[in-house]
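J.: Below are the sequence and a predicted model for it; my questions follow.
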Amino acid sequence: MRMTIGKALPLCAAVLGGILLFLGYAGFDQFYLEWIFLLPLFWAIRDQRPKHAFQLGWCAGIVGHAGGFYWVIGMFQVFAGLPWPLAALGLLFLAAANGLLMGVWAWAVRVAALKTRWSLVWVAPVVWTALEKFWPEVFPNYLGASQYQLPLLTQIADLVGILGVSFLVVFINAVLWSVLSGWLERRSFTWRPLAVLAAVLVAVLGYGAYRIAAVERQVASAEQLSVGLIQTNQGGTAKYYDPDAIFREHQAMTVALAQVQPLDLTVWPEGICEIALASSREGQVPAFAGMKTPVLWGAVLKEMGPGSGKVCNTALLTDPSGRILGTYDKSVLVPFGEYIPFGDIFPRLYSWSPYTSRFWPGESEEPLTLGKHRLSVSICYEDIFPEKIRALMRGGREGRRPDVMFNLTNDSWYGKSTEPMEHLALASFRSIENRRALVRVTNTGISAIVDPVGRIVSRTGIWTKETLVNRVPILQGTTVYARYGDLLGWLCILLTAWCIGQALGMAGKGRSGDGAEETREEHAGAHSSRKWH
């Protein structure tokens, strides 16, 4: 019985860590829980062999991602037409795949603790940041997004991106564990890690206050663009039943809004209608001539002409006469929603998932031009990929950086869940990283305006019919992150490779005879307080 309890307690601690992870994330919004979510897992793996630490970390990751991504079940049911059991299996598979990050993190941290002199306080955030940069995910969910409500803390993203905020969150956890474990095991209080944490927080918060004040001064003197957002509260499946009615509703709401106040631009969500155009993408759309305002709108576009026929998820910009000013095709497609992996090789797969589209990925990164203003446009979940938005913000062939960012989204596939808030929170960091306002419009919510500091200054509800009008600043300039990208992530990858390489090298020497005692220590699962703290 004692052995059973001894094995069960670390597992329970890992499960608790996973629960704290998703409750502290965007959507559930208990952001302070992310400052302590790793403490149970640190306790669980403190005297485990690396392979057992991996298993416990993976367990925590599965719980955290299954709880945070529960809405994936509904997405698979509506988006891909899967029955409930297969949709639940899809969630489990996704949680297991994403949860591997925590398993590998726990393994690496334990290996480093046993075999090197590296301090856990620094190993933990370095390894986590390396994995967030390196690990491939269908839905990236950077830990730093949990802190979107704390603008003083998040302004470092214009230097080091959202990865820097993730690093800070794990660093806080590691310092707290270092102090707590030292007190539990030696009944002594260690002040040094807390002093380092205090210094780091003072620097981060001070930088945040300085940058917010500087950006606010820039915004106060900037030209403003009056933008109207149309949210009709029509779900993604509605277009299959009466697509013309959805278009007419957007049209009517746009005309009514333009009559109330002058607008520089009106924005619709993605995929509002279908349209066929020649490959030149030039021409006029008569239906937009009566709206008396430029419109940025989403459509399913089919290219016509010899050798063409490809279908794209496209954003189009039209002037008040309906003339097409520019188009942008989505390039980061949703697997099983906008294409099926290996579907080109095995076309029969599409017959098994009738609701899955078959889109062609876009290739252009050119901004759209409205008068003298340059607009960076992304579609759907492209705005949660920092490098994708950074590439769009480079300004294409001419290198003329856009003035404002726009995102056209359909979040209705996820129901009335936490996903729209998670999506918005992740997207809000693109404003900080690039110091541009972000305009996001969705068909069922949340549509929002995010200022260049990353604050959500106005927003709609979820599953509501609304219009939203606000003025957004036209800004120029760039940031360290926009110029150099994830330097912190690459540095952490190099440091992690060095640390793990050093640890595995020492383990190899131990097995050859020079370190037999140390090897026995690892296999026994004993821990070294000096190395673990």
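T.: Okay, I see it. Note that the structure is a prediction, hence the values are computed from the model and not measured.

J.: contacts and neighbour counts: CA atoms only from here.
T.: Noted.

J.: and the nearest residue to Gly445 once chain neighbours are set aside, how many neighbours does it have?
T.: Excluding the flanking residues, the one nearest Gly445 by Cα to Cα, 6 or more residues apart in numbering is Ile462, at 4.4 Å. By other Cα atoms under 10 Å, 23 other residues sit near Ile462.

J.: my guess is Ile462 meets Ile446, correct?
T.: Yes - assessed by Cα atoms under 8 Å, Ile462 is found in contact with Ile446 at 5.5 Å.

J.: Name the next helix or strand downstream of the host helix or strand of Gly164, please.
T.: Assigned by DSSP states H and E, Gly164 belongs to helix 157-186. Counting by DSSP H and E, the element after helix 157-186 in chain order, helix or strand, is helix 192-220.

J.: also this one, for the comparison:
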Amino acid sequence: MTHQARAAEPGLRVDARPSMPASGPLAGIAQWIMLSSGIGRLAIALLAGALGALAMPPFGLFPALVVSLCVAVWLLDGASAGRLRRTLTASVVIGWAWGFGYLTAGLWWLGAAFLVEAEEFAWALPLGVIGLPAVLGLFYGAGFALARLVWSQGAGRIAALALGLAGSEWLRGHLFTGFPWNTLGMALGQNLWLMQGAALFGLYGLTLVAILVAAAPATLATAGTARGRFAPTLAAALALALLAGFGAARLPAGPDPVVAGVRLRLVQPNLEQDAKFRPENREDILDRYIELSDRAASPDRTGLADVTHVIWPESAFPFLIQRDPKALAKIANALPPGKQLITGAARAEEPLPGERPRYFNSILTIASGPTLGDIYDKVHLVPFGEYLPGPLDAILRALGLRQFVSIPGGFTAGSRAGQQILKVPGLPPVAATICYEAIFPSEIVPAAAAGAPPPVPGLILNLTNDAWFGDTPGPRQHFAQARLRAVEEGLPLVRDANTGISGVVDPHGRVTASLPLGVEGILDTALPERLPGRTLYARLGDIPFALMLATALTFALAARRRRA
């Protein structure tokens, strides 16, 4: 049955007509995609989504997202005829398949974590590599269905897709603890000029812009006037040029100023994950950290004499260092007076009678002495990696299963209400994050207490351990996402990773110093100053994004009414 015949069926919504293709090779491809059905349609959607993943770090091929989203538009065009229930069902299935392809191609490297302790976790590898994208693909199915509800012909459908997809990406980043990894806005968020827009409207604003720009060329294959076909693509090119122009103007000609009297030493030990948490390696691991910390970074420097702060990565030790006087004494002997150590470490709290011990994934500050200073406990834990979600905890443990991290009962989350700015002598106030906390745009700076002014940190600190994922795109994607937080907040980022990528990023997103993935080394570096004042995003959060969504909805509805 042709689209024209199906459009005559009773019970259609107003303007359920598909956008018909024009003539030419591109129009022929669009028509073929629109007329696809069944398994063929699902295969096209899945492959288009997988192609879109090439726009993410470390590849950064934005044209791949253009092709991917143009195909998505034509697939939704093909689902635009029929009764409402049938149309929405088709849209959900297309969106799920597109999202499944996108996430599987972008997150396949998660499988490496299941092979670190293969004898215990290899059986679950398909659950991470296929199961997670299959579940998260439902967000894209919902986004495609929302887009279809306000679908129309011409440019209006591009706004509809941006509304549905950007909204679903925001939900993916917030619901069920959230997982905003490889949000579509990262297609623009890895380019130095284009990422500056995050200072205005954050990652999700970049996401909406990326969808609008990448999907606009789909109209080139639509019948109608030349103006109707070409105007959306020209508008998208203009929007991209304006965003790049804003970014170029925002970037200063020279380097950002640095904080006086601060010299950081980032230690990247490059420890393999399968050896890192074996208690029998405790002495060797601690000695390795100390030896690296005291190593001269260049011939004209000696030991720790010219640094003020030494930084070690997440969960640096396979033991509870605050309960080990011998280890603390060894660190104290290595730290000259006045120097500070900032390190990731597991820590435990003494239980109340009748309770089991509580373990935290923490950042500790240690001075010579040794003196334990301020502590930050990780708030946003990784489900199944650091704890088993509540409803599944008892069931999975009864089956003899556990989370990846070998901590009895898993880690306990720090109190969000008590989340504090980390205070480190000699440093500006620190917005502390551990591991993937740095991928959440809204969780970098703690919320202000009732009646108090908002906290004003001077830097973002991210300690992480990406050794779970080896030499794959995962660690590179992690670094790129953490880097964008610096632009959003107008704060420098200091990132120390066990196997890399470690580095310092200034508040404009420029990498001032770094160590590559998979090498052992140290990095001596200054600390850039924060930007004066606060960025628009730091002040308003996702309010600008909400206004952008409302604008897309208004445009989509207006286009739909004009076509009715």
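T.: Perfect, I can see it now. Not measured: the values here are computed from a predicted model.

J.: in the helix holding Gly164 of structure 1, what counts as buried?
T.: 157-182 (16 or more other Cα atoms under 10 Å).

J.: Now do it: which elements does it pack against?
T.: Identification of packing neighbours for helix 157-186 of structure 1 by 3 or more Cα pairs under 8 Å, 6 or more residues apart in numbering; DSSP states H and E yields helix 39-45, helix 120-134, helix 151-154, helix 192-220, helix 419-434, helix 480-484, helix 487-511.

J.: Make a markdown table from those helices and add mean neighbour count to it.
T.: Formatted as a markdown table, these follow (neighbours: other Cα atoms under 10 Å):
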| stretch | mean neighbour count |
| --- | --- |
| helix 39-45 | 23 |
| helix 120-134 | 22 |
| helix 151-154 | 22 |
| helix 192-220 | 15 |
| helix 419-434 | 26 |
| helix 480-484 | 18 |
| helix 487-511 | 17 |
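
J.: Identify whichever of those helices lies nearest to Gly61 of structure 1.
T.: Each of those was scored for nearness to Gly61 of structure 1 using Cα to Cα, and the closest is helix 39-45 (10.4 Å).

J.: once aligned to structure 2, how far is that closest one on average?
T.: Here the mean offset of helix 39-45 of structure 1 against structure 2 after fitting is 1.6 Å, by mean Cα distance after the TM-score superposition for structure 1.

J.: now what about that helix, what contacts it?
T.: 9-11, 13-14, 16-17, 52-53, 56-57, 60, 106, 110, 173-174, 176-177 (Cα atoms under 8 Å, 6 or more residues apart in numbering).

J.: The residues you listed in helices, which ones?
T.: Mapping the contacts of helix 39-45 of structure 1 onto helices (DSSP state H) picks out 9-11, 13-14, 16-17, 52-53, 56-57, 60, 106, 110, 173-174, 176-177.

J.: now those residues: which count as buried?
T.: 10-11, 13-14, 16-17, 52-53, 56-57, 60, 106, 110, 173-174, 176-177.

J.: Count the residues that sit near Gly28 of structure 2.
T.: 14.

J.: what helix or strand does it sit in?
T.: Assigned by DSSP H and E, Gly28 of structure 2 falls in helix 25-34.

J.: same deal with Gly101 of structure 2?
T.: Gly101 of structure 2 belongs to helix 84-107, assigned by DSSP H and E.

J.: whereabouts in structure 1 does the next helix or strand after that helix align?
T.: The helix or strand immediately downstream of helix 84-107 of structure 2 is helix 111-114, counting by DSSP H and E. Aligned using TM-score structural alignment, helix 111-114 of structure 2 spans residues 73-76 in structure 1.

J.: same question, stretch 200-218 of structure 2
T.: Under the criterion TM-score structural alignment, stretch 200-218 of structure 2 matches residues 159-177.
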